[in-house]
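Undergrad: the following comprises the amino acid sequence and a computationally predicted model.
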Amino acid sequence: MTLPHLHLSLLAATAIMLVAIADAQAGGQVLQAELWCVAKNNAEDSSLQTAIDWACGQGGADCSPIQQGRACNDPTDIQKMASYVFNNYYLKNGLADDACNFNNNAALTSINPSQGTCRYPSSKRVSNGRVADDTSMGSGQADMSRGRRVSTTWILLAFTILMVTWIIHL
C-alpha cells in the first residue's frame, strides 16, 4: 500500500470511528432504546390468562384499557391483552428485567405493538440511566434533537481537521 493510500485508509477509519463515537454519545443524552414488554407468540392462552389475573390483581397493573368496551379489549386475542398488561406492569416496575418475564411468557421488544386505538406506552432507557415514557416527549424531544445537532457539528469539525491534515501531509 502506498503512503497516500495508507493516509486515505487511516483517514477513512478515523472518520468512521468518530461517527460511531459521536453517534454513541450524542451529547450524553440521546442513547436510548424504546422498549415494550409483550407476550411471547408461543405462550399458551391459559398461562397468559393466569399472568393477566396476577398482574391485574396482586401485581398492581392498570388493566382498565383491557376491560370490556375499552380500546385494548379483544377477547379473541388473549395475547394482545396480555401484552398490554405485561407492558403496563413492566413500566410500573422501573424497567427491571424480571418485570418482563411472567413465568417465561413475556419478552422485551423494540417493535411497537400498538394497534389501532390500543396504544402501548413505551419506555426509553436514556444513557445516564434516567427513563422517560412516551408522554414526556415535549421538552425532552427538543433536548435530544439538540444533542444530535451538537454531535453532528463535532463530527463535521473533526472530519474537516482530518481532511486538512491529510492534504497538508500529501
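TA: In hand now; what should we look at?
Undergrad: contacts and neighbour counts: CA atoms only from here.
TA: OK.
Undergrad: ranges for the strands of this protein?
TA: Counting by DSSP state E, the chain has strands at residues 32-39, 106-109, 123-126, 131-133.
Undergrad: so how far is the third one from its chain's centroid?
TA: I take that to be strand 123-126. From the chain centre to the centre of strand 123-126 is a distance of 6 Å (Cα atoms, centre = their mean, to the nearest Å).
Undergrad: name the helices or strands packed onto it?
TA: Applying 3 or more Cα pairs under 8 Å, 6 or more residues apart in numbering; DSSP states H and E, one finds that strand 123-126 contacts strand 32-39, strand 131-133.
Undergrad: and the second one, by the same measure?
TA: Where contact means 3+ Cα pairs under 8 Å, 6+ apart, strand 106-109 is packed against strand 32-39.
Undergrad: which parts of the strand it packs on are buried?
TA: Buried residues in strand 32-39, defined by neighbour count with 16 or more other Cα atoms under 10 Å: 32, 34-39.
Undergrad: this is the comparison structure:
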Amino acid sequence: MKQSATRVILLLCLILHFLATSAQQEDPNWEKQWCIADQQTPDDVLQQALSWACGPGGANCTMIEPNKSCYFPNNVKDHASYAFNSYWQKFKKQGGSCYFNAAAMVTDLDPSHDSCHFEAVP
C-alpha cells in the first residue's frame, strides 16, 4: 500500500510539473511583472515621482520624449508608468523598488501598447 501511494504522489508531482511547464511555454508573459503608476494617485504626486525617476533615479525616459514610441498618450499617468517600469526593471535586482512614495504598483498585465514596449526583466 505504501509503495502505491508513493507512486501516486510521484505521478501527481510529474503531472503538476508538466502543467506548469506547459503554461509557461504558452504564455510569454508568465512570471513577468511590470511597475506602473497607480491610477488613483493624483497627477501632481505622479509628476514628482516621474521627475525623480527620469532624473536622479536613472530611468531611461527617452521613449516618452516627443516623437518617440511611448510619447502617446501624452499624459502624466502613462509617462510615469513607463518611467517607473524603466527604473524598476533596471534596478530591482540591486534592491530598487516599485514604490515611488506609494504612487506605483506591480502588475502581471503587460502595459505595452501599440508600438510602445515596456521591458520586463525576469
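TA: Thanks, I have the structure now. As the structure is a computational prediction, the values presented were derived from the model and not from experiment.
Undergrad: hang on, the earlier thing: closest one to Ser83 of structure 1 among the strands of structure 1?
TA: strand 32-39 (4.1 Å; Cα to Cα).
Undergrad: between the helices and strands packed on strand 123-126 of structure 1, which gets nearest to Phe86 of structure 1?
TA: Among these, if distance is taken as Cα to Cα, the winner is strand 32-39, at 5.9 Å.
Undergrad: elements contacting that closest one?
TA: So strand 32-39 of structure 1, by 3+ Cα pairs under 8 Å, 6+ apart, packs with helix 78-92, strand 106-109, strand 123-126.
Undergrad: other residues contacting it?
TA: Residues from elsewhere that reach strand 32-39 of structure 1 (Cα atoms under 8 Å, 6 or more residues apart in numbering): 48, 79-80, 82-84, 86-87, 90, 100, 105-113, 120-127.
Undergrad: just the buried ones from those?
TA: Counted by 16+ other Cα under 10 Å, those give 48, 79-80, 82-84, 86-87, 90, 100, 105-108, 113, 120-127 as buried.
Undergrad: for structure 2, longest helix please?
TA: helix 2-26 (DSSP state H).
Undergrad: mind listing what's buried in that helix?
TA: Buried, per 16+ other Cα under 10 Å, within helix 2-26 of structure 2: nothing.
Undergrad: likewise for stretch 83-100 of structure 2?
TA: Applying 16+ other Cα under 10 Å to stretch 83-100 of structure 2 flags 83-91, 97-100 as buried.
Undergrad: out of those, who's nearest Ile15 of structure 2?
TA: Nearest member of these to Ile15 of structure 2, counting by Cα to Cα, is Gln89, at 33.0 Å.
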